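> okay, sequence plus prediction incoming.
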Amino acid sequence: MTTSQVSEKALPESKKRSKAAKGTVKIESDKGWLRLRFSVAGKRYAFAVGLPDTLLNRKVVQAKAQQIELDIISGNFDPTLTKYKPEKLSQESKADLLTIPSFFESFMEYKAKEVCSKTMEKYRATYNYLLKFFCDQPVNFLDEAVTEKFMNWQFSQGLSPDQVKRRMEELEACWRWHKAENNPWEKMGKRIKVPPKQRPKPFSREEINTIIEGFRTDRYYCSYADFVEFLFGTGCRIGEVIGLRWQHISDDCSQIWIGEQLTRGKRKAAKRNRARTITLTAKLQNLLIRRKQSNPDPDSLVFTSPKGGAINDHNFRNRAWKKTLTRLGIDYRKPYNTRHTLISHALDLQMNPVMVAQLTGHDVKTLYENYAGNVNSRPTLPEL
């Protein structure tokens, strides 16, 4: 397919890198700006065309690509590229052309290669707010006063200080990634003071046993009982348990290797690329032995949904978890609280914090700051 044959519906696919056919001039997007890439007589060429990546500009660049293709076929190709290159634009002119939302959109495309789907959802939310507030305003429209108006407008939309601060930090990172001469977002995030939040209350031992038994006796959600018990017993992140495969478990089921996680169907390395091996209690070991079939497929999941697929953490939380806790009369806390609960009880039992951090994949400082919500691990006032 030549560039001239690309339909409007196929345009978004043209942003993806793929090997072009011989004689084809390929349109690419680099940090929100269009460029052309092609080969002539074994020599590769690539140059920017000086236009931001928009639907209209892609049609303009498409015509230029077609001209180059015809010149190659007819023998009139200019190897110096002078015939095809536009006049060099200044940074100020580029800022006039590129809109604020599209500036962030190119940053999103770059980040999509390295962040999880949950993070991309947050980026998309930020993009939608930019689109709603700025529409097609150019990048050079921004200054500190305008960014402050955008910040205050988000508060008027009902966003929390934590949400607004995160968005300001995302935008600051975007402008830094673009190496923009001025970064009007630089000071915004620091000006937002996020009120401290009370640490979540860990589940008591009685609540843990009640929840596990509640799942085991539930006609609809009993298939999640082992999954829930394993979450409480290991303190692993939910995605780590969802993504656990039989190849990660020792032959006698006494140890598990945690180096991957599975979230919303996307498998990736464990957080911070930190792998760890956990020696299980006899109770959890027997749980796995009961689930283990003879010669299980090493790639198959240890814990699955009722239909046999990967567990969707969103569906599990909103259906099985919430309904079960409500039925049992237990105050709602997110499933992730199973991790906080394990750490709190381990510290209550005077377990070495360094050992706890090794089991859960934290550093000791993070462990105390974010997870040590139990009474015995806190400093106490002296008796006077």
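Right, received. Where do you want to start?
> C-alpha from now on. contacts and neighbour counts both.
Noted.
> buried sites along stretch 257-276?
257-263, 268, 270 (16 or more other CA atoms under 10 Å).
> let's have these in JSON lines, adding distance to L70.
Output for the buried residues of stretch 257-276, formatted as JSON lines (distance: CA to CA, whole Å):
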{"residue": "W257", "distance to L70": "58"}
{"residue": "I258", "distance to L70": "56"}
{"residue": "G259", "distance to L70": "52"}
{"residue": "E260", "distance to L70": "50"}
{"residue": "Q261", "distance to L70": "50"}
{"residue": "L262", "distance to L70": "48"}
{"residue": "T263", "distance to L70": "48"}
{"residue": "K268", "distance to L70": "44"}
{"residue": "A270", "distance to L70": "50"}
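> mind putting those into TSV with distance to C222 and secondary structure?
Listed next are the buried residues of stretch 257-276 as TSV, based on distance: CA to CA, whole Å; DSSP: H, G, I helix; E, B strand; the rest coil:
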residue	distance to C222	secondary structure
W257	26	strand
I258	25	strand
G259	28	coil
E260	26	strand
Q261	23	strand
L262	22	strand
T263	22	strand
K268	28	strand
A270	28	coil
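> just give me the closest of those residues to S294.
Nearest to S294 among these: W257, at 20.1 Å, using CA to CA.
> please tell me how far that closest one sits from T380.
The gap separating W257 from T380 is 37 Å, by CA to CA, to the nearest Å.
> need the max-distance pair from the buried residues of stretch 257-276.
W257 and T263 (17.5 Å).
> so what's the closest residue to D299 other than its chain neighbours up against?
Once flanking residues are discounted, D299 sits nearest to R245: 5.7 Å by CA to CA, 6 or more residues apart in numbering. When contacts are counted by CA atoms under 8 Å, 6 or more residues apart in numbering, R245 touches 298-302.
> show me which of those residues is closest to N152.
Relative to N152, the closest of the contacts of R245 is L301; by CA to CA it sits at 46.2 Å.
> mind checking which of the contacts of R245 are in helices?
The helices, defined by DSSP state H, take in nothing from the contacts of R245.
> report the buried members of those.
Judged by 16+ other CA under 10 Å, buried ones among the contacts of R245: 301-302.
> which stretches of the stretch 101-250 of the chain form helices?
When assigned using DSSP state H, counting those that start in this stretch, the helices of the stretch 101-250 of the chain occupy the ranges 117-134, 144-156, 161-177, 188-191, 205-216, 225-234, 238-242.
> what's the closest of those helices to T338?
So among these, helix 225-234 is nearest, using CA to CA, at 5.0 Å.
> what does the closest one contact?
Contacts of helix 225-234 (CA under 8 Å, 6+ apart): 208, 212-213, 215-216, 237-238, 241, 280, 284, 287, 303, 338-339, 341-342, 360.
> how about 7 Å then?
212, 215-216, 284, 303, 338-339, 342 (CA atoms under 7 Å, 6 or more residues apart in numbering).
> use this one as the comparison:
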Amino acid sequence: MGRIGLGVEVRETSIRLSFTFEGRQYRRTLKANGQPISPTLANVGFAERLAAEIRTRIKFGTFSMREYFHEDDTGTGVLTVGQQLDTWLSTLRVEHSTRAGYSSAVRFWQSSTCDKFGKKLGDLPLRTMLTSHVLTALASRPDLSGKTRNNYLGVLQDALEAAVTDRVLEVNPAAKVPKAKHQKLPPDPFTREESEAILQKIGQLFPGHVFNMAEFWFWSGLRTGELLGLTWANVDLEHGIVHVRESLVRGQYKGSTKTNVARRVIMNSRSRAALERQSLLPRAKGPTVFLDPRTSKGWANETVFLKSYWIPVLKWLGIRYRRPYNCRHTYATQMLMAGMNPAFCAGQLGHSVEIFLGTYSRWLDGDRNALEMGRLEAAISG
């Protein structure tokens, strides 16, 4: 065993700090994820800086054991980035689907390479974390879309900001990492001819549950989770109203919509007819409106519908693939092309007017754009 610097003990396979706090002598082996860090030159240098910082803060009365050391079942070690992320995630009270997304981001950061030596960001002592570590981790995954990159970065920034609030960190090393520029893809609705061809083929091949759900989807504008989570208690066939109050996300019922605002959807003749037909079919024991015909139970998600019904029909018809979610876009554009009030359309889809207009501005003028260009073409040819 050797001793380098005040308060730093270098052992054969570990490094230990020694200091006196509130009249008590402490010795702490520096660890990462429960394992002692090896006594490399770089780690010894870090230990010396850490020991000096601890002495200074003890001197001025600003030292806290919680800020520097993490208690776990394997002993006391330095708090790592991975542990901070886990701690932050455990404190959140969020929906199941939101937590799943956050967990994915946490796993990404914990397993990403953050330096040229292949060190994992999750194993890095939190107080040694640099902005360059974050940038290196992001650079190691060039396949990430701009949206996913920004979502992951947001999680890291929030977790580290919590460490700043707890005075574990003085500054957030991820705060100034720029977000990726990415362009949100515009809506890609089906044409009226395409949607009618799809419904006709589904009606021929899969009448009953599948056809009723597909027609209602095309002519109601509900989000995927809202459609799959629709219950008979929220359907008023007599008055032609559907109350959208909840949704099904990742197989879990969420007691609210995506925007946390309930709405009343007024049914048209097509969506109403689909629900009337559905009401005559044998119902499951549960309250769900639309059922998987193979199980007579509600759909857990859209995967089976996609693979067994949607994709085969589009291939059969030779129609370019788009997700069933585009049924919602199709309904929005059909309303606008019919000249309906944008404010009413926005309310039916559960959008603010601003978001609705920004999303569907291309269809605001219906067929008038083509008519106006037709006049110009007539003048050119004349």
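Structure's in. What do you need? Note that this is a predicted model, so its numbers are computed, not measured.
> what's the TM between chain one and chain two?
Here the TM-score for the pair of chains, by TM-score structural alignment, normalised by the length of the second structure, is 0.69; 299 aligned residues with a CA RMSD of 3.4 Å.
> for stretch 337-345 of the second structure, buried residues please.
342, 345.
> onto which residues of the first structure does that stretch map?
Mapped onto the first structure using TM-score structural alignment, stretch 337-345 of the second structure covers residues 348-356.
> and whichever residue in the second structure pairs up with M188 of the first structure, how many neighbours?
Residue pairing (TM-score structural alignment): M188 of the first structure is matched to V177 of the second structure. Neighbour count for V177 of the second structure, taken as other CA atoms under 10 Å: 13.
> now V177 of the second structure: how far from G154 of the second structure?
Counting by CA to CA, the gap from V177 of the second structure to G154 of the second structure is 10 Å.
> overlap in contacts, these two.
Joint contacts of V177 of the second structure and G154 (CA under 7 Å, 6+ apart) do not exist.
> coming back round to it: of the contacts of R245 of the first structure, which ones are shared with the second structure?
Contacts conserved in the second structure for the contacts of R245 of the first structure, using both residues aligned by TM-score structural alignment, their matches' CA atoms under 8 Å: 300-302.
> now, those that are in strands?
In strands, judged by DSSP state E, none of these are found.
> ok, those residues vs L384 of the first structure, which is closest?
Out of these, the member with the shortest distance to L384 of the first structure (by CA to CA) is V302, at 54.3 Å.
> how about the closest one, what's its match in the second structure?
Under the alignment (TM-score structural alignment), V302 of the first structure maps onto V289.
> excluding chain neighbours, what is closest to its match?
Here the residue nearest V289 of the second structure, using CA to CA, 6+ apart, is T231, at 5.1 Å.
> what's that neighbour aligned with over in the first structure?
By TM-score structural alignment, T231 of the second structure lines up with R245 in the first structure.
> map D86 of the second structure onto the first structure.
Match for D86 of the second structure (TM-score structural alignment): E105.
> contacts only, for that match.
Y127.
> how near is it to V194 of the first structure?
27 Å.
> and what of S254 of the first structure?
In terms of CA to CA, S254 of the first structure sits 43 Å off from V194 of the first structure.
> settle it for me: which of the two has more neighbours?
Legend: neighbour count by other CA under 10 Å for S254 of the first structure and V194, higher for S254 (18 against 13).
> chain center to the top helix by length along the first structure, what's the gap?
Looking across the first structure with DSSP H, the single longest helix is helix 55-74. Offset of helix 55-74 of the first structure from its chain centre (CA atoms, centre = their mean, to the nearest Å): 36 Å.
> next one: the helix or strand following that helix to chain centre, how far?
Counting by DSSP states H and E, the next helix or strand C-terminal to helix 55-74 of the first structure is helix 91-97. From the chain centre to the centre of helix 91-97 of the first structure is a distance of 31 Å (CA atoms, centre = their mean).
> what does helix 91-97 of the first structure contact?
52, 138-140.
> so which of the residues you listed wins on neighbours?
P52 (24 neighbours).
> what's the nearest residue to it if we skip its chain neighbours?
Excluding the flanking residues, the one nearest P52 of the first structure by CA to CA, 6+ apart is W33, at 4.2 Å.
> how close does the one you found get to N182 of the first structure?
With CA to CA as the criterion, W33 of the first structure and N182 of the first structure are 19 Å apart.
> winner for burial among the helices of the stretch 101-250 of the first structure?
Most buried of the helices of the stretch 101-250 of the first structure, by mean neighbour count (mean count of other CA atoms under 10 Å): helix 238-242, with a mean of 23.
> distance from the chain centre to it, please.
15 Å.
> now do that helix: which elements does it pack against?
Applying 3 or more CA pairs under 7 Å, 6 or more residues apart in numbering; DSSP states H and E, one finds that helix 238-242 of the first structure makes contact with strand 260-263.
> and for the strand it packs on, what's in contact with it?
By CA under 7 Å, 6+ apart, the residues outside strand 260-263 of the first structure that reach it are 239-240, 242-243, 267-270.
> from those residues, which two are the most distant?
Spanning the widest gap among the contacts of strand 260-263 of the first structure are I242 and A269, at 13.0 Å by CA to CA.
> who touches both of these two?
The contact sets of I242 of the first structure and A269 do not overlap (CA under 7 Å, 6+ apart).
> aligned partner of E172 of the first structure in the second structure?
By TM-score structural alignment, E172 of the first structure lines up with Q157.
> what sits closest to its match if chain neighbours are left out?
In space, Q157 of the second structure is closest to A174, 5.5 Å off (CA to CA, 6+ apart).
> wait, that neighbour touches D158, no?
No - in this structure, A174 of the second structure is not within contact of D158 by CA atoms under 7 Å, at 9.1 Å.
> where do the helices of the stretch 251-382 of the second structure begin and end?
269-280, 303-305, 311-317, 326-337, 342-349, 353-360, 368-381.
> what's the distance between K179 of the second structure and G146 of the second structure?
Relative to G146 of the second structure, and taking CA to CA, K179 of the second structure is found at 8 Å.
> cool, and T191 of the second structure?
T191 of the second structure is 29 Å from G146 of the second structure, by CA to CA.
> ok, L41 of the second structure next?
38 Å.
> before we move on, what about F211 of the second structure?
36 Å.
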